[in-house]
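Colleague: quick one: sequence and predicted model below, then my questions.
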Amino acid sequence: MKYRALGRGGPRVSALGLGTTSLMGIFGRRDPRAVADTLRFGLDHGVNVLDTAPSYGEGFAETVVGQVIRGRRDEVVLSTKVGCWAPDEFDFSARRIRAGFEESLRRLGTDHVDVLLAHDIEYGDPAEITGTVLPLLLRLKEEGKARAVGVSGLPLPVLDTVVETGSLDVVLSYCRYGLHDTALEQYARRWSDGGVATLLGSPAAMGLLTQAGPPAWHPASPELREAASRAAALCARHGADLALLALQFALADDTVGCVVTGTGDRDHLAATLRAVDTPPDAELLAEVRGVFAGVPDPGWPSGNGLWPGAPA
């Protein structure tokens, strides 16, 4: 396993991190015992980043993570979130964040997290995020309940606006650095120059970059879906897996502190771990990138429309 420093003076993190969206149910139901076993398998093989959130199964994912890290807390760089408490349920008020975070700590069985993120800030009011949420995160950091604080979300201009306040340690973005879209790279380099670390979530773009293709609810355009289907077929002809190729591509960018991927299957994680230490097939990578080159817009909107530039 490769390790990197998370920002300036941050913890040493594995290049691969494990997320817990598999316990949300949106990608199909997973046996929580199998997920817990898979997370332990990852820890046993050098992964030290676990990312979760209260909205993942409405607290269930945090409960499972708490069970996994019992007796191993010092081995883990633990990340959770505030602001989104269930799918499509956002409340960024100071009172709700305080109470919700205490609930998270109880479920996780710890008195602090290593990374605390305001979750999908594009669904919050800009004034509340900058005027209430960021100062509160800093207070929680001062109180020792979080070692590093930051934000997560999809629209890069929104994340960039908040980074410019100068109060963040970490940004978690997802789906914006992959075989289909590398828009995150220019932002991550600039953020890194300012001492802000970047975590990349979902290198397979919420199932878009997989052999099976995206789920029905995926917001990708028909053009992007069609390109992904052609890329999957191309990988199949080469005996390769599109999702693993996407992971290898993301891991090769050293501006990303950690690539967080979700899995609830031990065999899939074993294949993922092998991919971490295996360079991608350069010729296949170039062909797959070429498939996506003609897609006019590789992203999709996210948020409440209150942030300037949010649809970008």
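Modeller: Cool, got the structure. These numbers were taken from a predicted model, which means no experiment stands behind them.

Colleague: only C-alpha atoms for contact and neighbour calcs from this point on.
Modeller: OK.

Colleague: just to check, residue 242 is in contact with residue 248?
Modeller: No. Using Cα atoms under 8 Å, residue 242 is not in contact with residue 248, being 9.9 Å away.

Colleague: so between those two, which is more surrounded?
Modeller: Using other Cα atoms under 10 Å as the criterion, residue 242 and residue 248 rank with residue 242 on top: 27 against 24.

Colleague: so who does residue 77 touch?
Modeller: Going by Cα atoms under 8 Å, 6 or more residues apart in numbering, residue 77 touches 11, 13, 48, 49, 50, 113, 114, 115.

Colleague: and residue 188, how many residues sit next to it?
Modeller: Residue 188 sits with 25 neighbouring residues when counted by other Cα under 10 Å.

Colleague: repeat that for residue 81.
Modeller: Residue 81 sits with 26 neighbouring residues when counted by other Cα under 10 Å.

Colleague: for it, which non-adjacent residue is spatially closest?
Modeller: Nearest non-adjacent residue to residue 81, counting by Cα to Cα, 6 or more residues apart in numbering: residue 117, 4.6 Å away.

Colleague: residues in contact with the one you found?
Modeller: 79, 80, 81, 82, 149, 150, 151, 152, 170, 171, 172.

Colleague: buried ones in the host helix or strand of residue 234?
Modeller: Here residue 234, judged by DSSP states H and E, is contained in helix 222-237. Neighbour-count burial for helix 222-237 flags 224, 225, 226, 227, 228, 229, 230, 231, 232, 233, 234, 235 (criterion: 16 or more other Cα atoms under 10 Å).

Colleague: this is the comparison structure:
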Amino acid sequence: MEKRQLGRTDIFLGPFSIGTSTLGNVYGEVKFETAQKLCHEIIKKDKYLFDTSPFYGILKSETVLGKCLQGIDRDKYYLSSKVGRYGLKEFDYSAKRIKESVNESLARLGVDYLDILILHDVEYVDPDIVLQEALPALQQVKESGKARYIGFSCEPLQVLKLIIEKSPIQLDVVISYPHYTLLDDSLSKLFPLLKEKGIGMINASPLVLGLLTTKSSPPSWHYMTKEKLFELKQLISTVEAEYKYPIEKAALQFPTEEPCVPTTLVGLKGLEEFEFLEQILKDPIPPHIFSSIKGKMLNNNITFRDPHYYELGNYSFVDEDTPKSLP
């Protein structure tokens, strides 16, 4: 399996990494026996990154993952977790809580250190707090040896760019979603900045939080309007009928072909889904067909969320590139 370096870190990852929000039952129940078998089989195959958070299932994802990893040598996997978000509207970016949260996560996961520590969903928190308190606290955690590399996660690309440019510390990693997918490849505009800063970019949500699949309905909390959802379903039906490939395969194959995307997080509910990822790498959609699928999916007016206006935390943007107010 081809591996790519994650920014300036010493971490080399395959095209897919393992998202474990599923172990928190965010997308339906996953029994412990299923989760344990999944994790053990993945680790037998290769050294993968497992990503979790205390927010996923309100501690459940970390707790279940920790039990699954018991007895497995620490050098057999990479581990990433997060701080700062603990509930749907519960955020605490204070330095004190960040340091406490890291210790709590290490205890739940049964490890002495994290390979990656992420400040979770910075767009919902005042940028002054992010820049002046939270990021410096992450740096202190890194210096303590409890996290090897640090960074943040963020959905709006405007905020992602802003925090990267204004960060008072050296960032190692960022997690971005869902802006390098079959519906939206706008993250590519930030590839030069990420390369310049030496930041490793972890792509996430290639299925756009459950939109690019016919196997289940999007979760009830999804942001897309009913009208746009209907439009998307029609597009998917047309593409699948014309090209004879499931939309899931095309969506998961898409980020693997971009050299600037070291890895993509994929949430898994069972071993069958992991085997599907392996099958994509062994037997991808042929280039001439895949090119046509990409053209049809990317050249549409379906957006995950309105790209022209965000009001999150203390950030406001009137369009894709121009901040209305800056910290």
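Modeller: Yes, it's here. Keep in mind it's a predicted model, so treat the numbers as computed, not measured.

Colleague: TM value for the aligned chains?
Modeller: TM-score for the superposed chains, counting by TM-score structural alignment, normalised by the length of the first structure: 0.92, backed by 312 aligned residues with a Cα RMSD of 2.1 Å.

Colleague: contacts for stretch 54-62 of the second structure?
Modeller: Residues outside stretch 54-62 of the second structure that contact it (Cα under 8 Å, 6+ apart): 20-26, 52-53, 81-83, 85-88, 105, 108-109.

Colleague: what's residue 250 of the first structure in contact with, if anything?
Modeller: Going by Cα under 8 Å, 6+ apart, residue 250 of the first structure touches 177, 178, 203, 256, 259.

Colleague: and it, what pairs with it in the second structure?
Modeller: Aligned by TM-score structural alignment, residue 250 of the first structure pairs with residue 255 of the second structure.

Colleague: assign a three-state SS to its match, would you?
Modeller: helix (DSSP: H, G, I helix; E, B strand; the rest coil).

Colleague: next: residue 207 of the second structure.
Modeller: Residue 207 of the second structure is classified as coil under three-state DSSP.

Colleague: now check the first structure for the residue matching it.
Modeller: Aligned partner of residue 207 of the second structure by TM-score structural alignment: residue 204.

Colleague: list the contacts for the closest residue to that match other than its chain neighbours?
Modeller: The shortest distance from residue 204 of the first structure to any non-neighbouring residue, by Cα to Cα, 6+ apart, is to residue 243 (5.4 Å). By Cα under 8 Å, 6+ apart, the residues touching residue 243 of the first structure are 203, 204, 209, 210, 211.

Colleague: tell me the contacts of the counterpart of residue 305 of the second structure in the first structure?
Modeller: Aligning on TM-score structural alignment places residue 305 of the second structure opposite residue 300 in the first structure. Each residue near residue 300 of the first structure by Cα under 8 Å, 6+ apart is listed here: 219, 220, 221, 311, 312.

Colleague: in the second structure, which of the residues you listed remain in contact?
Modeller: Checking the contacts of residue 300 of the first structure against the second structure (both residues aligned by TM-score structural alignment, their matches' Cα atoms under 8 Å), the contacts still present are 219, 220.

Colleague: which of the contacts of residue 300 of the first structure are buried?
Modeller: Taking 16+ other Cα under 10 Å as the criterion, what is buried in the contacts of residue 300 of the first structure is 219, 220, 311.

Colleague: what's the nearest residue to the first one if we skip its chain neighbours?
Modeller: Across the structure, with Cα to Cα, 6+ apart as the measure, the residue nearest residue 219 of the first structure apart from its sequence neighbours is residue 300 (6.5 Å).

Colleague: what do you get for residue 124 of the first structure?
Modeller: The shortest distance from residue 124 of the first structure to any residue other than its chain neighbours is 6.8 Å, reached at residue 92 (Cα to Cα, 6+ apart).
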